[in-house]
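Q: what follows is a predicted structure for the sequence shown.
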Amino acid sequence: MDQSVERDRDEEGRARSARPRDGLGRPLPYGAQGVARQPEGVVRSPEETVADAQALLDAGKPFHAHEVFEDAWKTGPEEERALWRGLAQLAVGLTHAARGNLTGGPRLLRRGAGAVAEWAAGSGRAYGMDLTGVVRWARALADEVERTGAAVDAGRHAPRLR
């Protein structure tokens, strides 16, 4: 890598890629037309989080849905972080499965399913989500990816959160 190329950094000096990205979050060449990125650190109500993430999932943009869940995980109450982190893992698992990562996709889908199942078992608030159905979806998709050895269509395989 050419060390003379300046890396994108935020105010604290952390790396932040300003490269445009496609619908699955893959970096595109500078100057290419990408998908609008989700702003980071947005505080939404849980209901807004679910609605915004579902719209992105339905549009085949699970990487961007993961960013919405990540905002809820990082800005929400401590006692809800496990739920939002698990949902973010599911969105990243779908992202990897759609990108053709046939090992990482199923692994993240199962990890996220475990976190969401644990949350649901603790009778945590679900904000109208069908957490049992989401867990079932994630485990079935992980099995399908492993069985077929093929990438999936993110929009067609998106979960129904409610």
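A: Cool, got the structure.
Q: hey, let's count contacts and neighbours off CA atoms from now on
A: Fine.
Q: tally of neighbours for the closest residue to V42 other than its chain neighbours?
A: Leaving aside its chain neighbours, V42 sits nearest to D71 (6.0 Å; criterion: CA to CA, 6 or more residues apart in numbering). Using other CA atoms under 10 Å as the criterion, D71 is surrounded by 23 other residues.
Q: what's the helix or strand for D71?
A: Here D71, judged by DSSP states H and E, is contained in helix 62-75.
Q: quick check: next helix or strand after that helix?
A: Once helix 62-75 ends, the next helix or strand along the chain (criterion: DSSP H and E) is helix 81-99.
Q: show me what counts as buried in that following helix.
A: With burial defined by 16 or more other CA atoms under 10 Å, the residues of helix 81-99 counted as buried are 81-99.
Q: G128 belongs to a strand?
A: No - G128: not assigned to a strand; according to DSSP: H, G, I helix; E, B strand; the rest coil it is coil.
Q: enumerate every residue touching the residue lying closest to it once chain neighbours are set aside.
A: Leaving out its chain neighbours, the residue that sits closest to G128 by CA to CA, 6+ apart is R162, at 6.0 Å. Residues touching R162, when contacts are defined by CA atoms under 8 Å, 6 or more residues apart in numbering, comprise 128-130.
Q: ok, second structure coming up, stack it against the first:
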Amino acid sequence: MDGRDRDAEGRARSARPRDGLGRPLPYGEPGVERQPEGVVRTPAETVEEAQRLLDAGMPFHAHEVFEDAWKSGPPAAAPLWRGLAQLAVGLTHAARGNAVGGARLLRRGADALAGQDAAPEGAYGVDVSGLVRWARELAGRVERGEGIDAAAEAPRLRAARGSRGPA
């Protein structure tokens, strides 16, 4: 045995607890429950669960929800889910204080999403253009050295009626 944590199939999996931003904590510390991997959700369930996690200040966990969607959903929808996952990871890095990585991933996600309004089923109701604006604006703020609170900066994935899109 090599001493690494492994899952039932023998794949390496860290059993260390993690905080709400996905950072490892010391063994024995209380952490945030991890998102189960490989969950197949409808697009609506994916957006709802990811929004719940974003609102709770847990963008790392929201990224895992989007990752499940892009891996289990139709290939035509993968660019949308992958772009959303990049935004969530960008917000994670920004909230962790990694300005370079946070801004880079926010912009990469925004670029990936640009033009996705024409994605399958109209991007499943996701406010793509609003998220692109949100990500680019946040990337600029991150680069200027602003501290980022993940919950306070959580975007709205769907535009509320009468709103201008992501917060």
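A: Now that the structure is in, tell me what you want to look at. Just so it is clear, the structure is predicted and the values come from calculations on it, not from any experiment.
Q: alignment lookup: the residue nearest to V42 of the first structure to the second structure.
A: In the second structure, the residue equivalent to D71 of the first structure is D68, according to TM-score structural alignment.
Q: what do you get for R156 of the first structure?
A: R156 of the first structure maps onto A152 in the second structure, with residues paired by TM-score structural alignment.
Q: does its match count as helix, strand or coil?
A: For A152 of the second structure, the reduced secondary structure class is coil; criterion used: three-state DSSP.
Q: what sits against it?
A: Remark: with contacts taken as CA under 8 Å, 6+ apart, A152 of the second structure is in contact with 55, 57.
Q: how close does it get to Y27 of the second structure?
A: 29 Å (CA to CA, to the nearest Å).
Q: buried residues, the helix holding D71 of the first structure. List them.
A: Buried positions in helix 62-75 of the first structure, judged by neighbour count with 16+ other CA under 10 Å: 62-74.
Q: same check on stretch 32-42 of the first structure?
A: Applying a neighbour-count criterion of 16+ other CA under 10 Å, the buried positions in stretch 32-42 of the first structure are G34.
Q: contact partners of that stretch?
A: 20-23, 28, 64, 67-68, 71, 74-75.
Q: let's see 7 Å
A: The contact list for stretch 32-42 of the first structure (CA atoms under 7 Å, 6 or more residues apart in numbering) reads 20-23, 64, 67, 71.
Q: from these, pick the one nearest R147 of the first structure.
A: Proximity of the contacts of stretch 32-42 of the first structure to R147 of the first structure (CA to CA) peaks at G23, which lies at 25.1 Å.
Q: assign a three-state SS to that closest one, would you?
A: Following three-state DSSP, G23 of the first structure is assigned to coil.
Q: now for it: which residues touch it?
A: Going by CA under 7 Å, 6+ apart, G23 of the first structure touches 35, 60-61.
Q: counterpart of it in the second structure?
A: Under the alignment (TM-score structural alignment), G23 of the first structure maps onto G20 of the second structure.
Q: quick check: the gap between R156 of the second structure and E146 of the second structure.
A: Taken as CA to CA, the spacing of R156 of the second structure relative to E146 of the second structure amounts to 20 Å.
Q: repeat for W134 of the second structure
A: The gap separating W134 of the second structure from E146 of the second structure is 15 Å, by CA to CA.
Q: which one of the two has more residues nearby?
A: When W134 of the second structure and E146 are compared for neighbours, W134 comes out ahead with 21 against 15, by other CA under 10 Å.
Q: what does the more buried one align to in the first structure?
A: W134 of the second structure maps onto W137 of the first structure when the alignment is built from TM-score structural alignment.
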